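Asks: Any chance you can model this:
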Amino acid sequence: MDFSFKDLKTRLINSSGKPLPGEEAQYAMAPFERKLRAMESLQRKATRLSAVMILLYPRQGDTHTVLIVRNDYPGTHGGQIGFPGGKVEETDINLEQTALREMQEEVGWQAEQVRVVRPLTPLIIPPSGFLVHPFIGLSDNTPAFVPDPYEVAGILEVPLSTLLDDTIVKQKPIQLASTGKEIMAPYFDIDGHVVWGATAMMISEFKHLLHDLR
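Replies: Predicted structure coming up:
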């Protein structure tokens, strides 16, 4: 499956009122331990709101998205790979603005360059208690990223053709930063980088959405 950016943009805009793939698509990339938990018990742990941006843009004839490698600070998400995003601030009008603001702060691409076309299914992060709201945004212009050195150790510009390649889906034991416990988890092997957990679950739903747009 190969979408030009122009074609993908049209399909995503036209899909805005259609149902999302939802939790079933997310759970295709969930760690086994998470699959054993009831969603009800997870809901009780979600006490804080955050949002992330799945930014899509053209580069060298392919549609790309961007992931960030977070600096290795103490805490649940230090050193992990994810979409640009973060917690809601009091000045944010809504969750969409949170995603845009955090994207601009973390990777340096201007929010006014991005058209948000639709949300994905919110996802709970049990270790941190965040309920994360992913948004899909489109930039007609190819970004010139300027990562925030305080928060971002590096960025990964990933072609959609890579994300849609099923051979990058793998599984291995992963150590949890929150507890030190080792669990078996599926992940995306993106140029040697391990993308797992909530980010992998968001990518999984996004991939299902792309397949539905064919």
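Asks: Please make it C-alpha for all contacts and neighbour counts, starting now.
Replies: Will do.
Asks: Following the helix or strand containing Ala185 in sequence, what is the next regular element?
Replies: According to DSSP states H and E, Ala185 maps onto strand 182-190. On the C-terminal side of strand 182-190, the closest following helix or strand by DSSP H and E is strand 193-196.
Asks: can you pull the buried residues of that next one?
Replies: Along strand 193-196, these residues count as buried under the neighbour rule (16 or more other CA atoms under 10 Å): 194-196.
Asks: this one as well, want them side by side:
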Amino acid sequence: MRPACETGTAPPAPLDEAWLRQRLAALPPAAVPDWDTLLQRTPGSSRPHARLPRHAAVLVPIVPAPEPVVLLTRRSALLRHHSGQVSFPGGGLDPMDRDPAETALREAREEIGLDPATVGLLGRLPVQWTHASNFLITPVVGVLSAEARWLAAPAEVDIIFGMPLQQLLDPDAPRLIEGGLRHGSWSWPHPDHDIWGATAAILLRLARILREF
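Replies: Predicted coordinates for the structure are as follows:
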């Protein structure tokens, strides 16, 4: 049985940048939970790593017009880790990065050729912990200007595609996976791509925020 997601106020038509900014303006600073809190959020889990989680950031890029979409990537099949999985452009924090936003923008330039000057940052979503790979991921939401261009870097990304923002606002769209290795993970329907794991969880948080404020 598919659990119902929370509903919220109806979005305007069209979904524009002003509406997105209004929805995300009330976001609190992205707090980093401590280790014990992380384990408490995962029933039955135990400390799976000898070291503390590593920090990472991803860019959640929104193309605002004419029909808003969230850009996603499918990681190159040649990569050692998470090859072929759907993700946002992003990666580990570099010691030279001033904050997660700089990490997300730097990685987006490297992976999809996105010029940081064409990204208007809207805010951050709650930190996402990946239990298996032990990352604390800060999702940074940005809206792309009309001048924005993107092109997949073959060594890192196989394809770039868009997920309609309107689909995120459908409370019946996300599904909770039951059974198997993905048990307890969220997934989003797409005709061509398998969207699950941390990426699906980040999309779910964005969807709830856009619906609930």
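Asks: and which of the buried residues of strand 193-196 of the first structure is nearest to Pro122 of the first structure?
Replies: Ranked by distance to Pro122 of the first structure (CA to CA), these are led by Trp196 at 16.6 Å.
Asks: thought that closest one was touching Ile190?
Replies: No. Using CA atoms under 8 Å as the test, Trp196 of the first structure is too far from Ile190 to be in contact (10.5 Å).
Asks: Can you tell me how far Leu160 of the first structure is from Leu100 of the first structure?
Replies: 21 Å (CA to CA, to the nearest Å).
Asks: More neighbours: these two, which one.
Replies: In terms of neighbours (other CA atoms under 10 Å), Leu100 is the more surrounded of Leu160 of the first structure and Leu100; the figures are 28 against 18.
Asks: Look at Pro143 of the first structure and tell me its secondary structure.
Replies: Classification of Pro143 of the first structure by DSSP: H, G, I helix; E, B strand; the rest coil places it in coil.
Asks: Aligned to it, what sits in the second structure?
Replies: Residue correspondence to the second structure (TM-score structural alignment): Pro143 of the first structure is matched to Ala148.
Asks: burial measure for that match, as a count.
Replies: Ala148 of the second structure is flanked by 15 other residues according to other CA under 10 Å.
Asks: Now it: closest residue in space, sequence neighbours ignored.
Replies: With sequence-adjacent residues excluded and distances taken as CA to CA, 6 or more residues apart in numbering, Ala148 of the second structure is closest to Thr118, at 5.2 Å.
Asks: Next, the contact list for the one you found, please.
Replies: Contacts were defined as CA atoms under 8 Å, 6 or more residues apart in numbering; by that measure Thr118 of the second structure touches 144-148.
Asks: from those, which would you call buried?
Replies: Listed as buried from the contacts of Thr118 of the second structure are 144-145; burial here means 16+ other CA under 10 Å.
Asks: out of everything not next to it in sequence, what's closest to Lys45 of the first structure?
Replies: For Lys45 of the first structure, the nearest residue in space outside its immediate sequence neighbours is Gly129; the separation is 5.3 Å by CA to CA, 6+ apart.
Asks: ok, the residue mapped onto that neighbour from the second structure - contacts?
Replies: Under the alignment by TM-score structural alignment, Gly129 of the first structure pairs with Asn134 in the second structure. Asn134 of the second structure makes contact with 49, 52-54 under the criterion CA under 8 Å, 6+ apart.
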